[in-house]
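K.L.:
Sequence unavailable; structure follows:
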């Protein structure tokens, strides 16, 4: 009887627990959706070749490894995806291109499970060792499906028949006895997953039998009975296991649901995923489970995306692909889940691809317009942001007013011409709230509106021809309620105006006939208030102080040449900070900290670290930091040290062009920044770099643009990842090194600098490029160093160092010099002088081959490259050498209009654009003036045409930004020719040049190929 009561209690608890999970899961939360980064997809064909990603893991050096189902393994460093595939002629390659699993022990040794056995990756040789036996057993050659290392670095291997354990220290292999008491074998199908649980028990997820537990002290295995099953007529397959932080076991199946098991008493409960989320839990195939550092259970569910169950909050979130949201997961067919050393998440997908989730930006939310979603932001161009007394966030855009709802959606208020109770203009410039909870909404060309949030009705105020006390004009840039509940309005051409509630009209404060104590300019963009209740106005001609009691103005004009004055008279933004300073942002000359008591000014501009001279908006966070929104990103200024942190592209912001006064520090501490590309909401510390695991590695080494493989007879005896030195012969005239920061939060956004000690006198800062090239170095020992940083942050103190030794030719060896000394003792000094002159000549030769303006090859350098390529016998025979000659269109007009300094900038801009759109194996040089040359290897004339067209489009679509001016649109004309066999290089250039003139005569901004 007691057993029956106990069973009823357990079932009742199970039902209650499952009901709680389901109800909580279906409840909507205000949590933003996860942002999935598709950075790995940028590697195109290689990503597709890998196929479905069965496992993701990170090694001790920081590389990400992907177990593919079509092309072996992929190793990713944030810049390059390197594939490791089966080669039937190479026993050091992976034995099979279908990789089931990856495991890494405490020493950093990486093992893979394939359909043809297990292999260890040898980092030093960049190859694989695949043992055929252990302790005389041949079991290793069977197909492996799962791997796991225990705390003693013993490797557990699951196969399609028998699991076993390998002890590498003792060279022993143990097969597990999984027979029942009556001798019947339990294992009759594939072991998909292995976990080691409490008390050292080994847990297996097996296709047909489900969950099997083997205790080290027991003689027999035990099948764990669960309610995780399909319908009676169908067979349930168990794919994955994971222990949570409470040592409870989670198990995923192919339609039987997700089991939760307490290993201490074998009590188990089943989590049924709500039908509203998955469209039927019996169709859900849980491929992989991962419990992250927060205790969240992540489940990859085939065809149905990712499920995240927060055990602490009892919340279930479902993340699926949405064609209307680019940051959603790339595919609903998920295969694997992994958490890296920075606690970021990786999702392996099918039929190919890996998605990345930067957990450091969980507190950053971005809102943008979605044309298919009427509850999204009405427009991406944000003009103002405001918080009312009920903590509601209001967003004014170029197309309507928006109220942000708790669930992350928006309520839109769009103009309805002809309806007197609705907006009549859509560009919302300013918002204010009076003590009665009514909003005052300023618009562009539509005047001012009184808005009742309860009835959602608008009352219009605009200029009236016969009423001098009506609103001064239709452009209400600044609507502001002061501490005494007085409404002030700043207009585009009517100065400052005060609303009178009793008469429902406005008092105007203008500069009549230039009298003293009047406003300095009628264009008022922004209004703020100091602690005394006085107003400060940002105008297009000076900063104005207004005393509401005496109705008088005091103004300050700027002088860029006088450091004691404001840096400019065109004021765009104001902030009165808690330390009683007035921060003044200008349109064209940076930021000023103004002391209202003394008039003292402290300037902060480009030289001090601001990303732009245009300061559109300002706010102060709860720690006293000043945030500066500019036309080129955000800056955060420490109020005491004045240290500036810059945040630009790649940190998760919804755009970096802030051209309007659209920032807000909400009462809960959230900061809002409105740009031309959407709205960003974040905690003040959300952009702080918390990433602590980002080493720099030298990933590739090339000689004459050919990757050098590791080998006994090769230059590289050991991988550049582990080697500290490389020895080169003097004949290796041109070599290059590729390097990468193993950071996945900021891929492509790191800036690099390198120095070859013994040759480079200073660090060479090369921006986002990650390759160093050297030619014709003298024999000797050099130390190559490379460092990196995220833009706006400090350079990393630690740098990767590699020693390069260039051996001399035989006639410059020690014994040769001894022979020379014996034979020509009298000429020692002359030989020394000749050697010194040669070293100097080599240095000049290096300088002579480089264009000083752009840093690329000059004409002489390109000719050296041509000669080196022609002498290279290892060229790909399926490719043909091609030459492209490029000319900047209307370059003389640029020089005549903007001057030669801008002309030089245009040349550098075109070079930067071309470098971003050519391959690493291509060569770019400056042929002369505004002409450039590119040497490429291409398969056909069609490929040449496509290559040339892509370059034209890249330059056309990358305008050059001029200071305080409209971006300069640049285009190029290109002529190209494929090299004929044994054709002189100057002949090919001539044909390419003739094609260039055809391109110019055909209208420019195009590519033309030479006739054969």
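P.N.:
Now that the structure is in, tell me what you want to look at. Just so we're clear, the structure is a prediction, and the values are computed from it rather than from any experiment.

K.L.:
make it CA atoms for all contacts and neighbour counts henceforth
P.N.:
Fine.

K.L.:
after the helix or strand harbouring residue 947 comes which helix or strand?
P.N.:
Element membership for residue 947, per DSSP states H and E: helix 941-956. As assigned by DSSP H and E, the chain's next helix or strand after helix 941-956 is strand 972-978.

K.L.:
here comes the other one, which I'd like you to weigh against the first:
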């Protein structure tokens, strides 16, 4: 909720509507934001096209912001509004659409200012053309600021069809109607980038969304940027990985450095001698350790004591190149390397390359455990090949020691490459994020369901990470935006 105090009244409005919309192929004129304004006199324009593209001076946008800052008290204002502005060949402008679903007075005022600007039109083949551009106004720290945001046309195109290798299973998806899908992108929200391979939920149910173009925090209603004003990072720092540990510390790996955030603020951890080759994953254990996967081994941090697990320390480790690690409720440590997987149970080490299990000659890339102690592992073939690989999929270790292996040939898995898994203790089922086929809902009693952009309100079919808050709400980072999956 954004509160704007004027000399005469208080205006409250939600900057970002919670909506899902799909965009057609961007080959012709279209309004890209949900709030349409039907006053412009053309149906023929391209989106952010031309060389050069349509633009106006930053001085002009700063002037608009100055007018708003002088008129309104923005102390408690936060969020953003995006406007799609049509720029005519003559340089005159007209707002086509925007993201403020409540159409508040400040939005009306911004539209008036934008419509009164003189712009430099886009040029194509030496001639000025009709083109639309995006301007984003952001509210933070008691002020409004603005900048143009260039549109990536590939991100506006539909994500394409999911790849379903499983041709035998008919997905009735009876539970689909019981969920509410909401999607945010950088075009309908302050999300820094549509692609995120890493996110985390802290104990206040704040989602930390990390991307190659910055970090933002989301409390379920509002986005708050993590930038140079409140952190060691800029608004466009490329973040490699992020997690929240057992003690509610947020750990961020960026700029080849490790950072920790808690109530005391930000702190840099100097692990250079252990992390010289760089960190690929930050993982937290249920027993309090932090696990950093590197090409030189697994770095374990516990109460400021650092230990490096590598082939020198553990000769049975197949490789120093660590991809994933997981400790289960029995304090067994599972380590996936580029050349296979091992499990350390006190002093006993099991190398699965010599076993007759689904883990033979594969490495684990993710893991989950249910309340009964059954373990679930996503698998990647050590000799990775293009296309579908039946050695991959999901391996399950039952509490009785029995192994199961699910792939798209013997189960309801739509495809075999899995990016992440989440065990839902509220519904007692497994959520699986696939690389090509969307999300899989695996209910051990009722079977398999598969949700993607062709059968649901999902933004796409590539799922990178799944997290869940204390209320059971699931967030998924994808190649096409941030997805929230909430029980109705």
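P.N.:
Received the coordinates, thanks. Only a predicted model underlies this, so the values are computations on that prediction, with no experimental measurement involved.

K.L.:
sorry, back to before: onto which residues of the second structure does the helix holding residue 947 of the first structure map?
P.N.:
Structural correspondence for helix 941-956 of the first structure: none found in the second structure, per TM-score structural alignment.

K.L.:
Quick one: list the elements packing against that helix.
P.N.:
helix 900-916, strand 972-978, strand 1007-1009 (3 or more CA pairs under 8 Å, 6 or more residues apart in numbering; DSSP states H and E).

K.L.:
how big is the angle separating that helix from strand 972-978?
P.N.:
Per axes from the mean of the first three to the mean of the last three CA atoms, to 10 degrees, the angle that helix 941-956 of the first structure makes with strand 972-978 is 160 degrees.

K.L.:
Can you list the buried residues in helix 941-956 of the first structure?
P.N.:
Residues of helix 941-956 of the first structure classed as buried: 941, 944-945, 947-952, 954-956 (neighbour count, 16 or more other CA atoms under 10 Å).

K.L.:
what's near enough to touch residue 449 of the first structure?
P.N.:
423, 440-442, 458-461 (CA atoms under 8 Å, 6 or more residues apart in numbering).

K.L.:
can we see that at 7 Å?
P.N.:
Neighbour list for residue 449 of the first structure: 440-442, 458-461 [criterion: CA atoms under 7 Å, 6 or more residues apart in numbering].

K.L.:
before we move on, what about residue 317 of the second structure?
P.N.:
Listed by CA under 7 Å, 6+ apart, the contact partners of residue 317 of the second structure are 310-311, 342.

K.L.:
Select only the buried ones of those residues in ChimeraX?
P.N.:
Buried residues among the contacts of residue 317 of the second structure (16+ other CA under 10 Å), as a ChimeraX selection:
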select :310,342
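
K.L.:
Residue 322 of the second structure reaches residue 337, doesn't it?
P.N.:
Yes. Counting by CA atoms under 7 Å, residue 322 of the second structure does reach residue 337; the two are 4.4 Å apart.

K.L.:
Quick check on those two: which one has the bigger neighbour count.
P.N.:
residue 322 (30 against 27; other CA atoms under 10 Å).

K.L.:
how about the more buried one, what's its partner in the first structure?
P.N.:
That one, residue 322 of the second structure, aligns with residue 476 by TM-score structural alignment.

K.L.:
just residue 414 of the second structure next, same as before
P.N.:
Residue 414 of the second structure maps onto residue 567 in the first structure, by TM-score structural alignment.

K.L.:
shouldn't that match be in contact with residue 558?
P.N.:
Yes. Assessed by CA under 7 Å, residue 567 of the first structure is found in contact with residue 558 at 5.2 Å.

K.L.:
Between these two, point out the one with more neighbours.
P.N.:
Neighbours per residue (other CA under 10 Å) separate residue 567 of the first structure from residue 558, with residue 567 holding more: 28 against 20.

K.L.:
for the first structure, what spans make up the helices?
P.N.:
For the first structure, the helices defined by DSSP state H occupy 2-26, 45-50, 275-278, 814-823, 828-848, 859-871, 891-898, 900-916, 941-956, 985-1001.

K.L.:
List the buried residues of the second one.
P.N.:
Buried residues in helix 45-50 of the first structure, counted by 16+ other CA under 10 Å: 46-50.

K.L.:
for the shortest one, same thing?
P.N.:
Within helix 275-278 of the first structure, the residues that qualify as buried are 277-278, counting by 16+ other CA under 10 Å.

K.L.:
The second structure: matching residues for that one?
P.N.:
With TM-score structural alignment applied, helix 275-278 of the first structure matches no range in the second structure.

K.L.:
Who are the packing partners of that helix?
P.N.:
Here helix 275-278 of the first structure touches no other helix or strand, going by 3 or more CA pairs under 7 Å, 6 or more residues apart in numbering; DSSP states H and E.

K.L.:
re the thing from before, between all of the buried residues of helix 941-956 of the first structure, which two are at the greatest distance?
P.N.:
Spanning the widest gap among these are 941 and 956, at 22.7 Å by CA to CA.

K.L.:
about what we covered before: do I have it right that the match of residue 322 of the second structure meets residue 441?
P.N.:
No. The pair residue 476 of the first structure / residue 441 is not scored as a contact, 8.3 Å apart, by CA under 7 Å.

K.L.:
what sits in contact with each of the two?
P.N.:
With CA under 7 Å, 6+ apart, residue 476 of the first structure and residue 441 have common neighbours residue 448.

K.L.:
now the strands for the stretch 451-600 of the first structure?
P.N.:
Along the stretch 451-600 of the first structure, counting by DSSP state E, counting those that start in this stretch, strands occupy 457-461, 476-481, 487-491, 496-500, 505-509, 524-529, 535-539, 542-547, 552-556, 571-576, 582-586, 591-594.

K.L.:
aligned partner of residue 250 of the second structure in the first structure?
P.N.:
Match for residue 250 of the second structure (TM-score structural alignment): residue 393.

K.L.:
And residue 423 of the second structure, by the same measure?
P.N.:
Using TM-score structural alignment, residue 423 of the second structure lines up with residue 576 in the first structure.

K.L.:
Hmm, residue 530 and that match touching each other?
P.N.:
Yes. Counting by CA under 7 Å, residue 576 of the first structure does reach residue 530; the two are 6.1 Å apart.

K.L.:
need the contact list for the closest residue in space to residue 413 of the second structure that isn't next to it in sequence.
P.N.:
Closest residue in space to residue 413 of the second structure, ignoring its immediate chain neighbours: residue 407 at 5.6 Å, by CA to CA, 6 or more residues apart in numbering. If you count contacts by CA under 7 Å, 6+ apart, residue 407 of the second structure has them with 390, 392-394, 413, 416.

K.L.:
Now do the strands in the stretch 1-150 of the second structure.
P.N.:
2-5, 10-13, 35-36, 46-47, 79-87, 93-98, 122-124, 127-129, 131-140, 143-149.
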